[in-house]
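> Structure here, sequence nowhere to be found:
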């Protein structure tokens, strides 16, 4: 459904609109078996998450295909995807409406408004906000921007993978990244197909990829835990499931206590502030849920920083 060529096209399309985020090498004693372990600091991306990559690719693609009308763009998001869409739309002077669950964090809603989006709160779950956004787009003829299950979104997100591969000089074996709806995993796995493996890390309270791989397809899961605000999709996307099956991407689960510990470790040791969902990827390493082989070369994607930092100290 998406391939390396789609990611390459996305990279050309969004060149100049997104940041090339840096790498930081993790202290070797934290993961002694690995030859090298890098942190990909994508929390420094525009709007604080990787979602800006997919949003720009979706918006620019829609413009190339015939433009976007007066109704602009519509998205459904608990926060990060909506912020990215609002940012991309504002860059091109396009109106944006973002539907969020009523329990979306107040600071994320405030940020959406600061970026110029109209915010509409509907229901208690992402699925309810999603249905309302789809109905809005159909009724008004707006361009719908899916948070994670849309080819343009996934391919744009995948530009992180090609960028990472270049930054490591191609000396990369495994990428660990957090999975919610799977839009990041799908893009990165497609970008790195036949070059590096991708491991999706999920909280035990939101095992969307894990369940889909076990059940043979996307399946609804209950949503709970500390990372539900950013990894709160109720099922993995169809694109992510297809790419995971094609590329052999696997799932690793981590408990909330390990996510909290990894998030604190990033702050205490490196002064890096990330979301709970973002910390899941590092938690898999620190808690031993993913055990690298001797000499393995790893990258851990820190994919978002839109969080309340007051509970870090």
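Nice, thanks for sending it over. No experiment lies behind these values; they were computed from the predicted model shown.
> C-alpha only now, for contacts and for neighbours.
OK.
> Straight-line length of stretch 192-204, end to end?
End-to-end distance for stretch 192-204: 26 Å, by Cα to Cα, to the nearest Å.
> what comes up buried for that stretch?
The neighbour-count check on stretch 192-204 (16 or more other Cα atoms under 10 Å) flags 192, 193, 196, 197, 198, 199, 200, 201, 202, 203, 204 as buried.
> need the contact list for the nearest residue to residue 55 once chain neighbours are set aside.
Closest residue in space to residue 55, ignoring its immediate chain neighbours: residue 85 at 5.1 Å, by Cα to Cα, 6 or more residues apart in numbering. Going by Cα atoms under 8 Å, 6 or more residues apart in numbering, residue 85 touches 52, 55, 56, 59, 75, 96, 145.
> Could you identify the most distant pair in these?
Spatially, the most separated pair among those is 52 and 96, at 14.3 Å (Cα to Cα).
> Make JSON lines from the buried residues of stretch 192-204 and add secondary structure and distance to residue 220 to it.
Listed next are the buried residues of stretch 192-204 as JSON lines, based on DSSP: H, G, I helix; E, B strand; the rest coil; distance: Cα to Cα, whole Å:
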{"residue": "192", "secondary structure": "coil", "distance to residue 220": "28"}
{"residue": "193", "secondary structure": "coil", "distance to residue 220": "27"}
{"residue": "196", "secondary structure": "coil", "distance to residue 220": "29"}
{"residue": "197", "secondary structure": "strand", "distance to residue 220": "26"}
{"residue": "198", "secondary structure": "strand", "distance to residue 220": "23"}
{"residue": "199", "secondary structure": "strand", "distance to residue 220": "21"}
{"residue": "200", "secondary structure": "strand", "distance to residue 220": "18"}
{"residue": "201", "secondary structure": "strand", "distance to residue 220": "18"}
{"residue": "202", "secondary structure": "strand", "distance to residue 220": "15"}
{"residue": "203", "secondary structure": "strand", "distance to residue 220": "15"}
{"residue": "204", "secondary structure": "coil", "distance to residue 220": "14"}
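> before we go on, here's another structure to hold up against the first:
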């Protein structure tokens, strides 16, 4: 099992530097930090005398190419293989109808590499069209994600195409960790970075960089989608049932060993939030800031606003808004 190091992240930062959009970090309002705090109670913000005056920032990574942090890992993965002379003529292949598939297709196009993306036949036309807009060849196989994954594996074996994983690869995770370097350049004294966790690629990368800088990482998962939290409890990677509003992006049945290893750092906290808190946080981001994000991004916000993690007075907290690929029509208002 590969233990991700800070060196891995630093190398990734150099590889992705001119290819990804540097993340914008903006200051958010904190309830309790001013007299008008009570007006925000309805928006899912902890308010009242218990709310410590901490500093809250949002890292707007949903504005990244393809709409999520996944672009970072995809670029690092492909550029690293090209550096080693290991990019086959058949290009890269992945089974993913989500953010990872989009990121892989986009990164491949930027490097002039063919991308073949496998999806189940049930995939929405919108996703297929978007993948094709990035120049990917889309192939439909079976009715479940597992069928598409099997077809992808077979294609890689037959053609020699490089298989890419959505999150379980050190190069993918290290790419995601480059966020921490960019956050530090804008909030040099950051104490805590809050991220949502699915399979744990973003978390593993962020934790590797954060550990080096002495930054705390808060890993937030929905209660009914808690692969990392359950693995920590069991002391090993275990399967969990997945049933959450954020499952489209965070719905990994098990965390990666790499993520579990990263969660062993003393500076890591694992917290859970309810689906109601996720929905409230997402709505609050829209109502208060006009930020339209997906439930996965709102999950991280819910970790702080729902008091699953309570920052200390003066703590500088940066919440990563990891993706925005969702239907804004769900936001209402």
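Sure, I can see it. Being a predicted model, the structure only gives us computed values, none of them experimental.
> Send over the TM-score of the superposed chains.
After superposition, the two chains reach a TM-score (TM-score structural alignment, normalised by the length of the first structure) of 0.94; 312 aligned residues with a Cα RMSD of 1.7 Å.
> if we can go back for a sec, which of the buried residues of stretch 192-204 of the first structure lies closest to residue 2 of the first structure?
residue 193 (11.0 Å).
> And that closest one? What does it align with in the second structure?
If you follow residue 193 of the first structure across to the second structure using TM-score structural alignment, you land on residue 211.
> all helices for the stretch 201-333 of the second structure, in order.
201-213, 227-234, 247-250, 257-262, 275-289, 295-305 (DSSP state H, counting those that start in this stretch).
> residues contacting residue 207 of the first structure?
Residue 207 of the first structure makes contact with 221, 253, according to Cα under 8 Å, 6+ apart.
> Okay, the aligned partner of it in the second structure and residue 88 of the second structure: tell me how far apart.
In the second structure, residue 207 of the first structure lines up with residue 226, judged by TM-score structural alignment. Distance from residue 226 of the second structure to residue 88 of the second structure, counting by Cα to Cα: 36 Å.
> Check residue 138 of the second structure too.
Separation of residue 138 of the second structure from residue 88 of the second structure (Cα to Cα) stands at 18 Å.
> returning to that earlier point: and the helices of the stretch 201-333 of the second structure: which comes nearest residue 15 of the second structure?
helix 201-213 (14.8 Å).
> Show me what the residue nearest to residue 55 of the first structure lines up with in the second structure.
By TM-score structural alignment, residue 85 of the first structure lines up with residue 104.
> Residue 138 and residue 88 of the second structure - which one has more neighbours?
residue 138 (20 against 15; other Cα atoms under 10 Å).
> Next, the more buried one: secondary structure please.
strand (DSSP: H, G, I helix; E, B strand; the rest coil).
> Spatially, and excluding backbone neighbours, which residue is closest to it.
In this structure, residue 138 of the second structure finds its nearest non-sequential neighbour in residue 117, 4.9 Å apart by Cα to Cα, 6+ apart.
> Check residue 209 of the second structure too.
residue 6 (5.2 Å).
> Does the one you found touch residue 212 like I think?
Yes: taking contacts as Cα atoms under 8 Å, residue 6 of the second structure lies within contact range of residue 212: 6.3 Å.
> quick one: buried residues of the one helix or strand the residue nearest to residue 55 of the first structure maps to?
Secondary structure assignment for residue 85 of the first structure, by DSSP states H and E: helix 80-91. For helix 80-91 of the first structure, a neighbour-count test (16+ other Cα under 10 Å) marks 80, 81, 82, 83, 84, 85, 86, 87, 88, 89 as buried.
> Same list, those residues, but as a markdown table with distance to residue 165 of the first structure please.
Converted to a markdown table, these look like this (distance: Cα to Cα, whole Å):
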| residue | distance to residue 165 of the first structure |
| --- | --- |
| 80 | 24 |
| 81 | 24 |
| 82 | 27 |
| 83 | 27 |
| 84 | 24 |
| 85 | 26 |
| 86 | 29 |
| 87 | 26 |
| 88 | 25 |
| 89 | 29 |
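> Now flag whichever of those residues is closest to residue 275 of the first structure.
Distances from residue 275 of the first structure to those, taken by Cα to Cα, are shortest for residue 80, at 10.6 Å.
> residue ranges of the helices in the stretch 51-200 of the first structure, please?
In the stretch 51-200 of the first structure, the helices defined using DSSP H, counting those that start in this stretch lie at 51-64, 80-91, 106-114, 126-140, 151-167, 183-191.
> In contact with residue 206 of the second structure, which residues?
By Cα under 8 Å, 6+ apart, residue 206 of the second structure lies in contact with 174, 176, 177, 178, 179, 180, 217.
> Map the second one across to the first structure for me.
Taking TM-score structural alignment for the superposition, residue 176 of the second structure sits opposite residue 157 in the first structure.
> Could you measure from its match over to residue 222 of the first structure?
26 Å.
> Please identify which of these two sits among more neighbours.
residue 157 (30 against 12).
> Distance check, the more buried one against residue 186 of the first structure.
Distance, residue 157 of the first structure to residue 186 of the first structure, using Cα to Cα: 8 Å.
> Also residue 288 of the first structure?
For residue 288 of the first structure relative to residue 186 of the first structure (Cα to Cα), the value is 24 Å.
> Between those two, which is the more surrounded one?
Per other Cα under 10 Å, whichever of residue 288 of the first structure and residue 186 has more neighbours is residue 186, with 34 against 13.
> my guess is that one contacts residue 240, does it?
Yes: using Cα under 8 Å, residue 186 of the first structure is in contact with residue 240, at 4.6 Å.
> In CSV: the contacts of residue 206 of the second structure, plus distance to residue 294 of the second structure.
Listed next are those as CSV, based on distance: Cα to Cα, whole Å:
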residue, distance to residue 294 of the second structure
174, 23
176, 18
177, 20
178, 21
179, 18
180, 21
217, 21
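> Report the buried members of those residues.
The buried subset of the contacts of residue 206 of the second structure (16+ other Cα under 10 Å) comprises 174, 176, 177, 178, 179, 180, 217.
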